[in-house]
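Colleague: sequence? don't have it. structure:
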């Protein structure tokens, strides 16, 4: 064996040299970290040197591969249950409300009458009615025109008193309605002033008690 002689104090580096060497080493390490290690490992390139040297692209590729590896290693997620089929709600079709069937008022009467008048002859048809009751009517004269008077006479009224609703001369037909202004008989008087027989047909509908002819 050879015995190596120990260096003397003069041969050892001074403190100043040690500090300077340490600072230089730190600066070189920092420069390598910023320009080489960070771009190539983490795709972090604050100086732009790493992208110029192609190191940043290498770091981006490493990060992408690492993310894909994590995704492959992750346990499969349970499939979401399929949504329940939507059942269409069938709305019941609204049926049109039944329209009430018009029924004749049982209090109303309907009558049809025919009378024939010889030349110069007159006649009348009366309805027994109470006050404020209404009747509608229609009559026609076949064979010639007649004179007529639609009027009413009260029960137990003065002799000769009557109330005229309508009247006319040489008329072949008439229709309308009237409302009784008192209790009594209400109707029509016709006279044939022609030289021929005339047949009168009368139809009445209303609230009356009876027909007198």
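Modeller: Sure thing, it's come through. Remember, predicted model here, so these are calculated numbers, not experimental data.
Colleague: contacts and neighbour counts: CA atoms only from here.
Modeller: Noted.
Colleague: all strands of this protein, in order?
Modeller: For the chain, the strands defined by DSSP state E cover 109-117, 122-129, 134-142, 146-154, 163-171, 173-179, 184-191, 198-206, 210-212.
Colleague: and the second one, what does it pack onto?
Modeller: So the one you mean is strand 122-129. strand 184-191, strand 210-212 (3 or more Cα pairs under 8 Å, 6 or more residues apart in numbering; DSSP states H and E).
Colleague: let's see 10 Å
Modeller: strand 109-117, strand 146-154, strand 184-191, strand 198-206, strand 210-212 (3 or more Cα pairs under 10 Å, 6 or more residues apart in numbering; DSSP states H and E).
Colleague: which one of the ones you listed lies nearest to residue 39?
Modeller: With distances scored as Cα to Cα, the stretch of the helices and strands packed on strand 122-129 nearest to residue 39 is strand 198-206 (111.1 Å).
Colleague: quick check: angle from that closest one to strand 122-129?
Modeller: Interaxial angle of strand 198-206 relative to strand 122-129 (axes from the mean of the first three to the mean of the last three Cα atoms, to 10 degrees): 10 degrees.
Colleague: then this one, side by side with the first:
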């Protein structure tokens, strides 16, 4: 009976195979594991290969499209922020009857640039009980503070204009329908606390004038 001979690996080949395995493992760690599991992409390869998209931060919220919207460390918005202060009286014009005929229906798409570190307003004119559907979203899902509000149209110019806030929040997107409670200007105040300008894409459909 012949004796079986087992192959004997040379020590140099074992060391070479070990080194190759370590290099491959380190490469996978940097290119795939770190970007996907920890959001760390030192080489940029994780973004190119798509591994960075797998990273889900624990402190963020996920919207319906799976995009991440940072809402950490945002200040709470209090009831006192809604509308004019108690020292600004509601004008009598707010209770005027609605007109017999509303403004013609229209549809528009526009953009608003909110400068870095600043705020800006976008408003439209509506008659009492005019209706509108609206949608706005930031171009890159940046979160903005916003105050959706309306100002009563008054016959005489006043020092402080009376306004009511309909929605105040921090978000990258808003959709809804609106019934104007009085004639006047209605729209959004956007505040951008970041160091870069933010583009807001707006869609409007209803009875209003720009």
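Modeller: Done, it's in. None of the values given here were measured: they were computed from a predicted structure.
Colleague: TM-score for these two?
Modeller: Scored against TM-score structural alignment, normalised by the length of the second structure, the superposed chains reach a TM-score of 0.47; 104 aligned residues with a Cα RMSD of 1.7 Å.
Colleague: that older thread, out of the helices and strands packed on strand 122-129 of the first structure, the one nearest residue 27 of the first structure is which?
Modeller: Nearest to residue 27 of the first structure, of these and by Cα to Cα, is strand 198-206 at 124.8 Å.
Colleague: quick check: buried residues in that closest one?
Modeller: By neighbour count on 16 or more other Cα atoms under 10 Å, the buried set for strand 198-206 of the first structure is 198-202, 204-206.
Colleague: next, the buried residues of the host helix or strand of residue 136 of the second structure.
Modeller: Secondary structure assigned from DSSP states H and E places residue 136 of the second structure in strand 131-138. Of the residues in strand 131-138 of the second structure, 131-132, 134, 136-138 count as buried by neighbour count, 16+ other Cα under 10 Å.
Colleague: do stretch 56-75 of the first structure as well
Modeller: 56-62.
Colleague: ok so, going back, got the strands of the first structure as CSV, with distance to residue 41 of the first structure columns?
Modeller: Below are the strands of the first structure laid out as CSV (distance: least, Cα to Cα, whole Å):
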stretch, distance to residue 41 of the first structure
strand 109-117, 112
strand 122-129, 118
strand 134-142, 111
strand 146-154, 122
strand 163-171, 119
strand 173-179, 112
strand 184-191, 121
strand 198-206, 111
strand 210-212, 120
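Colleague: how much does the helix or strand harbouring residue 201 of the second structure deviate in direction from strand 131-138?
Modeller: Per DSSP H and E, residue 201 of the second structure falls inside strand 198-207. Put simply, strand 198-207 of the second structure runs at 170 degrees to strand 131-138, going by the same axes, to 10 degrees.
Colleague: helices and strands around strand 198-207 of the second structure, which ones?
Modeller: Going by 3+ Cα pairs under 10 Å, 6+ apart, strand 198-207 of the second structure lies up against strand 105-114, strand 119-126, strand 131-138, strand 173-179, strand 184-191.
Colleague: strand 105-114 and that one, what's the angle between them?
Modeller: 160 degrees.
Colleague: now do the buried residues in strand 198-207 of the second structure.
Modeller: Buried residues in strand 198-207 of the second structure, counted by 16+ other Cα under 10 Å: 198-202, 204-207.
Colleague: return the member of these nearest to residue 111 of the second structure.
Modeller: Using Cα to Cα, those come closest to residue 111 of the second structure at residue 201, 4.6 Å.
Colleague: so what's that closest one up against?
Modeller: 109-113, 135-139, 173 (Cα atoms under 10 Å, 6 or more residues apart in numbering).
Colleague: who touches residue 176 of the second structure in this structure?
Modeller: Contacts for residue 176 of the second structure (Cα under 10 Å, 6+ apart) come out as 132-136.
Colleague: distance-wise, check residue 50 of the first structure relative to residue 67 of the first structure.
Modeller: Look at residue 50 of the first structure and residue 67 of the first structure: by Cα to Cα, to the nearest Å, they are 22 Å apart.
Colleague: now residue 112 of the second structure: how far from residue 16 of the second structure?
Modeller: Taken as Cα to Cα, the span from residue 112 of the second structure to residue 16 of the second structure is 60 Å.
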